[in-house]
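>>> No letters, just coordinates:
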């Protein structure tokens, strides 16, 4: 029997704060171990101003132990930064494995 084993990814979440009365955007970084990274479809970008563009996407299965909000976050996979799509929520029922949230991420090249 082969067990699933994930890899380590980095989550970058941005938040707003104030310094000297001025708004500032800062980043919080989380190292997430045992994330399942599954390559998605690589497709050509349909935008007219990006004729050589391509969209690269992954689905990342996050472990139940990671409970931070991922809306607007970034996930770094193998040194490349990807944007989280939407507002992924954990599955609250019938999740017998160590992972309970599938997160779609993408990046556009070109």
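Cool, the structure landed. Every value quoted in this text rests on a predicted model; they were computed, and no experiment measured them.
>>> all contacts plus neighbour counts: C-alpha atoms, from now on.
Fine.
>>> which residue packs closest to the residue positioned nearest the centre of the chain, ignoring adjacent ones?
In the chain, the centroid-proximal residue (C-alpha atoms, centre = their mean) is residue 75; its distance is 3.8 Å. Counting by C-alpha to C-alpha, 6 or more residues apart in numbering, residue 11 is the residue found nearest to residue 75 once chain neighbours are left out, at 4.6 Å.
>>> Presented hereafter is structure B, for comparison with structure A:
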């Protein structure tokens, strides 16, 4: 059976901080992974308060496929050529509750203005 929903390829970028023996930061290692078949659902846009009349928040909900080996906590996701920050620490649904091909949902956001 073919799936009626088609996903896109997004890039997940995570940074891991390294520390010396005194606990001081010594550098950062950035890993980047392309993930195929991610469903991109446009979210609502929300105007910011009156002190920033040109400001706007843009959000997407992303549904990652089963088996995608990504850690989304504090990650940046490139969707359609634009970088978005992951909100929170997304966790996978249980296998019993996800009969389809996607089991990890996260929200990403970007604020302009």
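Looks like it arrived, so ask away. Since the model is a prediction, treat every value here as computed from it, not as a measurement.
>>> one step back: measure the residue nearest to the centre of structure 1 to residue 103 of structure 1 for me?
10 Å (C-alpha to C-alpha, to the nearest Å).
>>> Kindly report the same for residue 73 of structure 1.
Residue 73 of structure 1 is 11 Å from residue 103 of structure 1, by C-alpha to C-alpha.
>>> list residues touching both of these two?
Common neighbours of residue 73 of structure 1 and residue 103 (criterion: C-alpha atoms under 8 Å, 6 or more residues apart in numbering): residue 84.
>>> what's the longest strand in structure 1?
Ranked by residue count and defined by DSSP state E, the top strand of structure 1 is strand 22-39.
>>> Buried residues, it. List them.
32, 33, 34, 35, 36, 37 (16 or more other C-alpha atoms under 10 Å).
>>> Thought residue 69 was touching residue 103 of structure 1, still the case?
No. Residue 103 of structure 1 lies out of contact with residue 69 (C-alpha atoms under 8 Å); the separation is 11.3 Å.
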